[in-house]
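# This is a predicted model, with the sequence first.
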Amino acid sequence: MSDYQYFLSEKTQIDELIGKGFVITHVTENLSGAIVDFVLPDKAEKQQLHITTADARKYFSRYLLA
């Protein structure tokens, strides 16, 4: 799979979680990407994504700044 396809896959996962009402609560950067913790506030449900592409890391950062 190309880098662009990896980015689209990660972007879709981020969009799905944000669309369901999840919010980003914690980000851990490491050499292999970023671990992003999402929480659904009213149900306290948690999800975690491992984001590996630089473009997807830039993409989720816009939600942090919003």
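Here it is on my side, so go on. Residues are numbered from 1 along each chain as shown.

# Only C-alpha atoms from now on, for both contacts and neighbour counts.
Noted.

# Centre of the chain to stretch 32-41, how far?
Relative to its chain's centre, stretch 32-41 lies at 6 Å (CA atoms, centre = their mean, to the nearest Å).

# Buried residues, it. List them.
Residues of stretch 32-41 classed as buried: A34, I35, V36, D37, F38, V39, L40 (neighbour count, 16 or more other CA atoms under 10 Å).

# Show me what the helix or strand hosting the third one is packed against.
Assigned by DSSP states H and E, V36 belongs to strand 33-40. Where contact means 3 or more CA pairs under 8 Å, 6 or more residues apart in numbering; DSSP states H and E, strand 33-40 is packed against strand 23-30, strand 45-51, helix 54-65.

# next up, a second structure to put side by side with the first:
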Amino acid sequence: MREHQHYLIEREKIDYFIDRGYRIHGITENLSGAFIEFRLKDNKTDEESTEILHIQTPDGRKYFSALLLKQIQTVS
């Protein structure tokens, strides 16, 4: 698979979680890519749902970094 196609799939997965209300809670990077921890808190029950996504492409890392900065700016 070409790298650009791989990036498009990663972006789609990131957008899937963001669109459903998940927020980026943590990031772990290593030589095999970045692992993004998404969390969704249910305000009615106080339960949290956690999902982890593995991002391998440089463009995917740039994309979630931009979303993280936007998320931080909206909280401040």
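Cool, the structure landed. Not measured: the values here are computed from a predicted model.

# ok so, going back, nearest to A56 of the first structure among the buried residues of stretch 32-41 of the first structure?
A34 (9.6 Å; CA to CA).

# what sits against that closest one?
Taking CA atoms under 8 Å, 6 or more residues apart in numbering, we find A34 of the first structure in contact with V27, T28, H50, I51, T52, R57.

# Quick one: map the last one onto the second structure.
In the second structure, the position corresponding to R57 of the first structure is occupied by R61, as judged by TM-score structural alignment.

# which non-adjacent residue is nearest that match?
Closest residue to R61 of the second structure apart from its sequence neighbours, by CA to CA, 6 or more residues apart in numbering: I55 at 6.7 Å.

# My read is that the one you found contacts E10, right?
Yes - in terms of CA atoms under 8 Å, I55 of the second structure counts as a neighbour of E10; the distance is 6.5 Å.
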